[in-house]
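A.B. asks: just coords:
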């Protein structure tokens, strides 16, 4: 069962992973994601720590000065959670907004993520 506190901290770690680089990102993936974690959104898909690291690195290359930040509250039940995030320049309103659904493994680590894009600049 996912508590509100655990859901909030998982969302924070999730966004930290998307903002981290190099060894910090590898550590976050190893500590908070299952080895066979799956990520799928309209623009890409990845499996496992190496695949996730490559996908995240590609997003960071595409948007080098942008950061992921939470938008709104985390909603959770059982081992599932959903929340909205924003991507944009630090300290500015996000230019891209998405919505992710995370399923946690029995040990509380991130096992599966389904991402949706709500706002994308034309």
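C.D. replies: On my side now, so go ahead. Quick caveat, the model's predicted, so the values are computed rather than measured. Numbers count the residues shown, from 1 in each chain.
A.B. asks: make it CA atoms for all contacts and neighbour counts henceforth
C.D. replies: OK.
A.B. asks: longest strand in this protein, please.
C.D. replies: Counting residues, the longest strand found in the chain (DSSP state E) is strand 66-77.
A.B. asks: roughly how far is the next helix or strand after it from the heart of the chain?
C.D. replies: If you walk from strand 66-77 toward the C-terminus, the next helix or strand you reach (DSSP states H and E) is strand 80-89. Chain-centre distance of strand 80-89: 7 Å, with CA atoms, centre = their mean, to the nearest Å.
A.B. asks: put this next to the previous one:
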């Protein structure tokens, strides 16, 4: 049985990793080469696309981190989870949820993101 909570924990850790080399190494381990990431603000493919997107979000929201909001719900090869992004000790600037699907080898091959709250 897939441990979706551990996969999501790794996913969030990647979003919070500010060292480019460490982030890219973690992306290469967790995501397939042809991963697709789509949300209302971005659509990228491949590991380099995911890495570039995360770097851009970190540049736009310096010091902010992603945290799990609620639990992880998964079945078969897909999971959904809520998250929030903000500065520590302050209300979250961005809130949303993602759905990830897994390839047969257990790595993430698709992320579908939904944004519930974004800054004006």
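C.D. replies: In hand now; what should we look at? Since we're looking at a predicted model, the values are computed, not measured.
A.B. asks: one step back: the longest strand of structure 1 corresponds to what range in structure 2?
C.D. replies: Aligning strand 66-77 of structure 1 against structure 2 (TM-score structural alignment) gives residues 64-75.
A.B. asks: one step back: and the angle from the longest strand of structure 1 to strand 80-89?
C.D. replies: For strand 66-77 of structure 1 against strand 80-89, the angle by axes from the mean of the first three to the mean of the last three CA atoms, to 10 degrees is 160 degrees.
A.B. asks: ok, the aligned residue in structure 1 for residue 26 of structure 2 - how many residues close by?
C.D. replies: In structure 1, the residue matched to residue 26 of structure 2 (TM-score structural alignment) is residue 28. Residue 28 of structure 1: 18 surrounding residues under other CA atoms under 10 Å.
A.B. asks: where does the one residue sitting closest to the centre of structure 1 land in three-state SS?
C.D. replies: Among the residues of structure 1, the one closest to the centroid is residue 14, at 4.2 Å (CA atoms, centre = their mean). Under DSSP: H, G, I helix; E, B strand; the rest coil, the three-state class of residue 14 of structure 1 is helix.
A.B. asks: for the longest helix along structure 2, which positions count as buried?
C.D. replies: For structure 2, the helix with the greatest residue count under DSSP state H is helix 46-60. Going by neighbour count (16 or more other CA atoms under 10 Å), the buried part of helix 46-60 of structure 2 is 46-51, 53-55, 58.
A.B. asks: test my guess that the match of residue 26 of structure 2 contacts residue 12.
C.D. replies: No: assessed by CA atoms under 8 Å, residue 28 of structure 1 is found out of contact with residue 12, at 11.2 Å.
A.B. asks: and the residue nearest to the centre of structure 1, what pairs with it in structure 2?
C.D. replies: Aligned by TM-score structural alignment, residue 14 of structure 1 pairs with residue 11 of structure 2.
A.B. asks: which one is that match nearest to, not counting chain neighbours?
C.D. replies: Take residue 11 of structure 2 and drop its neighbours on the chain: the residue closest to it by CA to CA, 6 or more residues apart in numbering is residue 30, 7.6 Å away.
A.B. asks: correct me if wrong, but residue 7 of structure 1 is in a helix.
C.D. replies: Yes: assessed by three-state DSSP, residue 7 of structure 1 belongs to a helix.
A.B. asks: ok, it - contacts?
C.D. replies: Contacts for residue 7 of structure 1 (CA atoms under 8 Å, 6 or more residues apart in numbering) come out as 74-76, 81.
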